[in-house]
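Peer 1: Dropping a prediction and its sequence here:
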Amino acid sequence: MYLRGSLKVLTTTALGDLKMDSPKEPQPTGEFKCQLCGLTAPYMYYGQKPPNTRSVELLEDCYVMKDPFTPDKEKILILGSLCSLCGLSVCVGAECSLFYSKRFCLPCMNENLQAFPLEIQEDMDKRKPQQKSFPGKKMDTRT
């Protein structure tokens, strides 16, 4: 009888130490910062297989956060990655980087543009800021 009582106390104590909470949402592990545009955001994961996603496997190691615009825990936002040439931390914005089998920052893309396929070169030409000119219209110099 004594043994049975001791076992009960031991079992209760051991189970009392276990936390039976539901899985918690991943907490931010750091802050992502794009070294080109300055975008900053807390990220919860860096890699190719984000937690709490069933069948998501990214093509590159990415900085990822939970999508704050939806209650669905499986929805994520990809913030950015590292340039595969220079290692710069860049966001996925079209002004900062391009993914073509690997992530490339725009400065590296422009520096090595001839090494990319013609379609990519044409896409990069479209991204260059085009200066608008207004023929026959004088600029107002008043302040």
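Peer 2: Structure received.

Peer 1: rest of the way, CA atoms for contacts and neighbours
Peer 2: Will do.

Peer 1: Surely Leu7 forms part of a strand?
Peer 2: No. Using DSSP: H, G, I helix; E, B strand; the rest coil, the secondary structure at Leu7 is helix, not a strand.

Peer 1: how close does it sit to Thr13?
Peer 2: Per C-alpha to C-alpha, to the nearest Å, Leu7 is found 10 Å from Thr13.

Peer 1: take a look at this one as well, against the first:
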Amino acid sequence: MESHKEAQLKGVFECHLCGLTAPYSYYGQKPPNTRSVVLLEESYVMKDPFTPDKDKFLILGSQCSLCNRRVCVGTECSLFYCKRFCLPCINENLQAFPLEIRQDLDKKKSHSKSHPSKNADART
């Protein structure tokens, strides 16, 4: 017989770009135990391990709307602009994005080049 904890686990999310892995308990737009939350995209979600409140959750990531690869919500891996896009797809289709998005991406690129040690271990 499965334990209660195992019954809640749906699988393991893995980011195609950075390799972040985490068990997820839900995939979709309406996480369980939430009152009126509807996410803007189909997302991989886990219960927030830092609180006993079962209404709290963390969004791990989603699928890129162009290449369908799983990517985390980290700014080094993806961007949400109406839909989720991985950075490689954004770079391939940069001219299709509004000027403000392109400018923000340029700022992030220049910031990451000037602060490499800060971004090297951003997930720990």
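Peer 2: Structure received. Just so we're clear, the structure is a prediction, and the values are computed from it rather than from any experiment.

Peer 1: all strands for the second structure, in order.
Peer 2: Under the criterion DSSP state E, strands of the second structure are mapped to 11-14, 21-24, 26-28, 43-47, 57-63, 70-72, 78-81, 83-86.

Peer 1: Now the fourth one on the first structure. Mean distance?
Peer 2: Spelled out, that is strand 43-47 of the second structure. Taken over the aligned residues, the distance from strand 43-47 of the second structure to the first structure averages 0.2 Å (mean C-alpha distance after the TM-score superposition for the first structure).

Peer 1: I'd like to check the angle between that strand and strand 57-63, please.
Peer 2: On the basis of axes from the mean of the first three to the mean of the last three C-alpha atoms, to 10 degrees, strand 43-47 of the second structure is oriented at 160 degrees to strand 57-63.

Peer 1: Give the buried residues for strand 43-47 of the second structure.
Peer 2: Residues of strand 43-47 of the second structure classed as buried: Ser43, Tyr44, Val45, Met46, Lys47 (neighbour count, 16 or more other C-alpha atoms under 10 Å).

Peer 1: got it, and stretch 83-91 of the second structure?
Peer 2: Arg84, Phe85, Cys86, Leu87, Ile90.

Peer 1: Need those in TSV (columns: distance to His115 of the second structure).
Peer 2: Listed next are these as TSV, based on distance: C-alpha to C-alpha, whole Å:
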residue	distance to His115 of the second structure
Arg84	26
Phe85	24
Cys86	22
Leu87	19
Ile90	22
